[in-house]
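Engineer: sequence-free structure coming up:
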């Protein structure tokens, strides 16, 4: 059994370790729940951390805690257990009660590769050990079935004993996926009035059983219309990620998208610049800035929001997408693609944890007009 002085020393030493995302010690955050002696004399350290708890964070804290414990009891094995704190959502949840965080991926205009970014972002979150879902709400051009090799798939549904109809997402590569493309016939033109758009989106959100997820990613249609309004008003969004390309024409539309989410009190988690530069297959060390350079970062600085990262133009992205797999999950894809997505995903998770930490400390006031 641990001596009281030893336990106190362990608690102080481990409590002094700084959470790399939040910039505060584990002790200040109240994250050290308990330290106990397990089987064979091993130390079990139990943490309660602000979510999401992702692989890179868990590995870093594990290394730091094992080293700290070893400096006091070098003859003991140390095992770290981490569980997420319960964080109240920005809007009290009536929907998606089993989902911790909801992220909308949006763009001010079409043609910037938003759906490809959303698919690879979801896959990158999966690679960080999170339980992930992807809802393709792009009613005008649902691309997720193609990106995940689910073309021709239909929405799975059943009628329950109480008469309600519930749908179930497809699971592909470990990601739960639902799409407008599962409801519409292939090549069907999406000609809908505003109320119909909102109704389809509500169906995907309200009637699909997503189960327990750490993160649900929404792929929104481009622009600032009815689908965006429906989600922002009815779904407890953790925040929005804005996708742009470097040129001025795209940036002007992104400003409008940021303004819309702010007006709806949706946090902007960051800007992603897609197609930042071209990497030729025969010269992987070269970069060509076809659409200009630095536009996304400048816009993020101007708007006072995080700049998450740049994604290059690379033929491997097209090849993987056409084959029905996100590029970051394709072992044949270039390391430059995987590295770019990993960098921006880690940045996104850091900002998301910071936001959740603020939400934990501040009371939520909901005003509905």
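Structural biologist: Received it, and whenever you're ready, just let me know what you need. No experiment lies behind these values; they were computed from the predicted model shown.

Engineer: Could you use CA atoms for every contact and neighbour count after this?
Structural biologist: OK.

Engineer: name the element residue 229 belongs to?
Structural biologist: If you go by DSSP states H and E, residue 229 is part of helix 226-234.

Engineer: Comparison target below:
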């Protein structure tokens, strides 16, 4: 009998789900026992993802709570927003651990969720149980947890870029501007005009200007770190690449500090954290330098003329922004080293 933790993945035919498969197949402590899709149950997963031929031969299961509970110890929900609201409570009540990659349990304010996501919010009793799993900042709440709400991709890059400054209150918290750009895999595998090749190729699109649903998630985390209500200006863009997020963040310092002081703050704040790499002064990360990895790379530049700091934070949206962080949360939840199954080098070029 296997001693490995048994994992089920709901939403296995989406990009987040198939990235979880890639990571968990080589995890030394985990066995994938069920891949689940409500739309294509009974079909081999390799039919939709031929790169899994002879690697993962299972047929896709349908959503059956009793069947999932019989086959798994932990369930990853890589589902669209609105699905987890009903599914997570049932899985939790069946005694399963749940790591939810959707946005359904990230916001503690139900009115904010309804406003930004345009869905009926989750039951507050289950919302209270959900631990927000941004590992580098709130990971001390994850060990032994039953229910993890995995952070969003844009918030991960943006919050990690701001956290040391917000926690120390070195910046004017009213001055935060986040200019974020993502590859098209963040839009999922579904078809739409926006991500059609002829529309996005050789193009750069701003979208959901001042209304992106990740805005309140960023504000919630920064407010928590700063211990006061914070609002941000957050603008998102699609760029014609498959993977990667770059959040370029602009903030005003609230008193004179040197660039070296700020760099030292970031270095000490993230010391010992396996997946945040602070670049040397004068060096700035590109998205390709984290592709396929769980790293968040951060570069800093202080404009002494204006007193404004520029922070460049990059992640792979499918890994640190989704599946990789979910595995990192699993590791911390189970008391394993956080880098277990994730300690691989970025794919380059």
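Structural biologist: The structure has been received and is ready for your questions. No experiment lies behind these values; they were computed from the predicted model shown.

Engineer: Quick check: TM-score for this pair?
Structural biologist: Overlay of the two chains. TM-score (TM-score structural alignment, normalised by the length of structure 2): 0.35; 167 aligned residues with a CA RMSD of 5.2 Å.

Engineer: now for the following helix or strand past the helix holding residue 229 of structure 1, which elements pack on it?
Structural biologist: Later in the chain than helix 226-234 of structure 1, the nearest helix or strand by DSSP H and E is strand 239-244. Contacts defined by 3 or more CA pairs under 8 Å, 6 or more residues apart in numbering; DSSP states H and E place strand 239-244 of structure 1 against strand 99-106, helix 114-127, helix 248-263, strand 268-273.

Engineer: any idea where the helices of the stretch 101-250 of structure 2 begin and end?
Structural biologist: With DSSP state H, counting those that start in this stretch as the criterion, the stretch 101-250 of structure 2 has helices at 110-117, 124-129, 135-138, 153-168, 197-200, 215-226.

Engineer: give me the number of residues near residue 344 of structure 1?
Structural biologist: By other CA atoms under 10 Å, the residues close to residue 344 of structure 1 number 21.

Engineer: That one and residue 105 of structure 1: what is the separation?
Structural biologist: 13 Å (CA to CA, to the nearest Å).

Engineer: just residue 270 of structure 1 next, same as before
Structural biologist: Residue 270 of structure 1 is 10 Å from residue 105 of structure 1, by CA to CA.

Engineer: now do residue 170 of structure 1
Structural biologist: Separation of residue 170 of structure 1 from residue 105 of structure 1 (CA to CA) stands at 20 Å.

Engineer: between the two, which one's more packed in?
Structural biologist: When residue 170 of structure 1 and residue 105 are compared for neighbours, residue 105 comes out ahead with 26 against 20, by other CA under 10 Å.

Engineer: so that one touches residue 118, yeah?
Structural biologist: Yes. Taking CA atoms under 8 Å as the definition, residue 105 of structure 1 is a contact partner of residue 118 at 6.2 Å.

Engineer: where do the contact lists of the two overlap?
Structural biologist: Common contacts of residue 105 of structure 1 and residue 118 (CA atoms under 8 Å, 6 or more residues apart in numbering): 217, 218, 219.

Engineer: Filter those down to the ones in strands?
Structural biologist: 217, 218, 219 (DSSP state E).

Engineer: Quick one: neighbours of the first one, just the number.
Structural biologist: What that stands for is residue 217 of structure 1. Residue 217 of structure 1: 24 neighbours (other CA under 10 Å).

Engineer: can you pull the contacts of it?
Structural biologist: By CA under 8 Å, 6+ apart, the residues touching residue 217 of structure 1 are 102, 103, 104, 105, 118, 122, 132, 133, 134, 135.

Engineer: go again using 7 Å as the cut-off
Structural biologist: By CA atoms under 7 Å, 6 or more residues apart in numbering, the residues touching residue 217 of structure 1 are 102, 103, 104, 122, 133, 134, 135.

Engineer: ok, of these, which come out buried?
Structural biologist: Neighbour counting with 16 or more other CA atoms under 10 Å marks 102, 103, 104, 122, 133, 134, 135 as buried within the contacts of residue 217 of structure 1.

Engineer: any idea how far the fourth one is from residue 349 of structure 1?
Structural biologist: Shown here: residue 122 of structure 1 relative to residue 349 of structure 1, a distance of 12 Å by CA to CA.

Engineer: from the helices of the stretch 101-250 of structure 2, which stretch is densest packed?
Structural biologist: For the helices of the stretch 101-250 of structure 2, the largest average neighbour count (mean count of other CA atoms under 10 Å) is found in helix 153-168, namely a mean of 23.
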